[in-house]
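Visitor: okay, structure incoming, though there's no sequence with it:
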């Protein structure tokens, strides 16, 4: 049984074979101002349609980056009532799309399109117009222009991004470092350097967290060398990610608990140990069945942003576009 646990950890070497996908991972957020005559229902629908445009053009459509945005400003060019039963409203809506850097307040790309919608009220008329928003060559050119500018942005700052991530990693701010690096898109000159740094920091974070959990497991067992102490210790061990660096210490702790427990407790301990082994195997399988280590890092970055991002007066810039 213990040998199987060892072999499970050894499978981690497969991570060295990871092939990273060559996708842009450009991160652009959608911002639809509330300072508009549109109803909330219309704004939400417009936001969904603009998000779909980003998705259709291989642009990350969720709040992940904290600086690049697409805005859509609506201008009512014409509105009139169509008599009949029921009475309907026709609206001609001109939408101006802009993509840019909200931190530096720079617009990278602009595009306008006009849509006509008819409905029994203004909201339905607007939603009917927005339903016509679909990706086409003009949209793709508009978005590609912005993507090229964003790649240029990261190319010019790549060295400083790597350096800042390294400082954060040295300060044990691993999630922040991973977040910074995972934003760098494919196509930047230093992309391979970023991936190498990203992988190194991810495993450094894993080792640091594993050692902390292992220390807590050892303390739980040393302070109460009984089945209850073993149960608590295994609870910490379950949180440890498969890693060759902690494999030997985990095995030594399990061996010491195995020797110490009395005969009448062995059956319960055996069940607990089997359950732990099974969970570790599933955990490793789940890691390997993920798209790749890069996607794991991207999710860590997104979690960090969700928990820590504080707007730095971006709204004023976005409203001025």
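Guide: Yes, it's here. Note that the structure is a prediction, hence the values are computed from the model and not measured.

Visitor: please make it C-alpha for all contacts and neighbour counts, starting now.
Guide: Will do.

Visitor: can you count the residues close to residue 214?
Guide: A count of nearby residues for residue 214, using other Cα atoms under 10 Å, gives 23.

Visitor: element containing it, please.
Guide: helix 191-223 (DSSP states H and E).

Visitor: just residue 92 next, same as before
Guide: With DSSP H and E as criterion, residue 92 is part of strand 88-101.

Visitor: which other helices and strands contact that strand?
Guide: With contacts taken as 3 or more Cα pairs under 8 Å, 6 or more residues apart in numbering; DSSP states H and E, strand 88-101 sits against strand 68-82, strand 106-119, helix 122-130, helix 137-170.

Visitor: change it to 7 Å
Guide: Applying 3 or more Cα pairs under 7 Å, 6 or more residues apart in numbering; DSSP states H and E, we find strand 88-101 packed against strand 68-82, strand 106-119, helix 122-130.

Visitor: quick one, which of those is packed in tightest?
Guide: Comparing these by mean neighbour count (mean count of other Cα atoms under 10 Å), helix 122-130 comes out on top with a mean of 21.

Visitor: give me the distance from that helix to the chain's centre.
Guide: Counting by Cα atoms, centre = their mean, to the nearest Å, helix 122-130 is centred 32 Å from the centre of its parent chain.

Visitor: quick one: list the elements packing against it.
Guide: Counting by 3+ Cα pairs under 7 Å, 6+ apart, the packing neighbours recorded for helix 122-130 are helix 40-56, strand 88-101, strand 106-119.

Visitor: just the buried residues of the first one, please?
Guide: Okay, so that is helix 40-56. 42-43, 45-47, 49-54 (16 or more other Cα atoms under 10 Å).

Visitor: picking that back up, ok, residues contacting the strand holding residue 92?
Guide: The contact list for strand 88-101, computed with Cα atoms under 7 Å, 6 or more residues apart in numbering, reads 67-82, 106-122, 125, 146.

Visitor: take this one as well and set it beside the first:
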């Protein structure tokens, strides 16, 4: 009979199986003020190549003035409105296209459709095509210009003001989502509160731990059902796949250990092949609440990356169609 291997590994985090390459580092964006640089489709008349230049410029404006430019929460955005003041063909050989543009930047709350801050700049560009003329004009935007510091600072103040004044609404909204078993979205809402909004941030962290526990226990029921069904079909490897997702913070952990022992004893009695299963344990030196908050962040970021796109497909007609 081949030796049955049962090993124990130390649990240093509660993260579920996520695509680490795609979300690596993005958990740091939660809990900090950042702006999503967006050129909405409703911002018509801007050549596609110029759109990429605009996104780059807006990201630079944010980072040059102390804010993140890739927001985990795209609710707060920096967006442009480009107005073509004039366009002409130059009397040169070869003839070139010259454009004079008026560019207004807005910091907005896309969910509530409110403008927090705005600033305006005029730029000119010349190129062989209209697209190249636009790109040249936008390239001339000086992201270090003094006007952008006040623009970003005012937007930042408004975002902080939102969380300070609407904290109860944020918390109740998260609780309502959890009540609908939308745990990932609830965690995303709570863990997006900036740490500079200290009182609201602390309340959000406390509530995120409670909602993470609800999420963990909900998933535990799912994993145990899968493990039992797999073992009923004598599929030990599939059972191990489910049991391996169960962590010591989950209410059904004791049941999972009992099922593991049952499978182990049965396989030993039957002289089965090697079953290399790893059961998880806590490292007692790590604070459990901190581990749960980190796990919640990874769940929230995974939800934002994989499942939240429809939620953030904002309607921009309020900003563009009336201009």
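Guide: On my side now, so go ahead. This structure is a prediction, so every number in the text was calculated from the model and none was measured.

Visitor: where does the TM-score land?
Guide: The pair, once superposed, lands on a TM-score of 0.76 when counted by TM-score structural alignment, normalised by the length of the first structure; 295 aligned residues with a Cα RMSD of 3.5 Å.

Visitor: turn the helices and strands packed on strand 88-101 of the first structure into JSON lines, columns for distance to residue 5 of the first structure.
Guide: Formatted as JSON lines, those follow (distance: least, Cα to Cα, whole Å):
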{"stretch": "strand 68-82", "distance to residue 5 of the first structure": "45"}
{"stretch": "strand 106-119", "distance to residue 5 of the first structure": "53"}
{"stretch": "helix 122-130", "distance to residue 5 of the first structure": "56"}
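
Visitor: quick one: closest of those to residue 271 of the first structure.
Guide: Among these, strand 68-82 comes nearest to residue 271 of the first structure, with 51.6 Å by Cα to Cα.

Visitor: so how far is the closest one from its chain's centroid?
Guide: 31 Å.

Visitor: so what does residue 53 of the second structure match up with in the first structure?
Guide: Taking TM-score structural alignment for the superposition, residue 53 of the second structure sits opposite residue 45 in the first structure.

Visitor: and that match, how far from residue 70 of the first structure?
Guide: Per Cα to Cα, to the nearest Å, residue 45 of the first structure is found 15 Å from residue 70 of the first structure.

Visitor: can you check residue 147 of the first structure too?
Guide: 11 Å.

Visitor: now for the two: what residues contact both?
Guide: Counting by Cα under 7 Å, 6+ apart, nothing touches both residue 147 of the first structure and residue 70.

Visitor: what's the local residue count around residue 61 of the first structure?
Guide: For residue 61 of the first structure, using other Cα under 10 Å, the count is 22.

Visitor: what's the match for it in the second structure?
Guide: Residue correspondence to the second structure (TM-score structural alignment): residue 61 of the first structure is matched to residue 70.

Visitor: how about the contacts made by its match?
Guide: So residue 70 of the second structure contacts 34-36 (Cα under 7 Å, 6+ apart).

Visitor: hang on, residue 231 of the second structure packs against residue 239?
Guide: Yes: using Cα atoms under 7 Å, residue 231 of the second structure makes contact with residue 239 at a distance of 5.7 Å.

Visitor: okay, the two: which has more neighbours?
Guide: residue 239 (25 against 18).

Visitor: quick one: the helix or strand that contains that one to the first structure mean distance?
Guide: Under the criterion of DSSP H and E, residue 239 of the second structure resides in helix 236-243. Helix 236-243 of the second structure, aligned to the first structure and superposed, deviates on average by 1.6 Å (mean Cα distance after the TM-score superposition for the first structure).

Visitor: so how much does the helix or strand that that helix is followed by differ from the first structure once superposed?
Guide: The helix or strand immediately downstream of helix 236-243 of the second structure is helix 253-270, counting by DSSP H and E. Following superposition, helix 253-270 of the second structure is found to deviate from the first structure by 2.5 Å on average (mean Cα distance after the TM-score superposition for the first structure).

Visitor: centre of the chain versus the helix or strand following helix 253-270 of the second structure, how much separation?
Guide: Sequence-wise, the next helix or strand downstream of helix 253-270 of the second structure (DSSP H and E) is strand 277-282. Taking Cα atoms, centre = their mean, one finds strand 277-282 of the second structure lying 29 Å from the centre of the chain it belongs to.

Visitor: elements contacting strand 277-282 of the second structure?
Guide: For strand 277-282 of the second structure, the elements it packs on are strand 6-11, judged by 3+ Cα pairs under 7 Å, 6+ apart.

Visitor: the strand it packs on vs helix 253-270, what angle?
Guide: Strand 6-11 of the second structure runs at 160 degrees relative to helix 253-270, counting by axes from the mean of the first three to the mean of the last three Cα atoms, to 10 degrees.

Visitor: any idea how many residues pack against the alignment partner in the second structure of residue 89 of the first structure?
Guide: Aligned by TM-score structural alignment, residue 89 of the first structure pairs with residue 97 of the second structure. Around residue 97 of the second structure there are 20 other residues, counting by other Cα under 10 Å.
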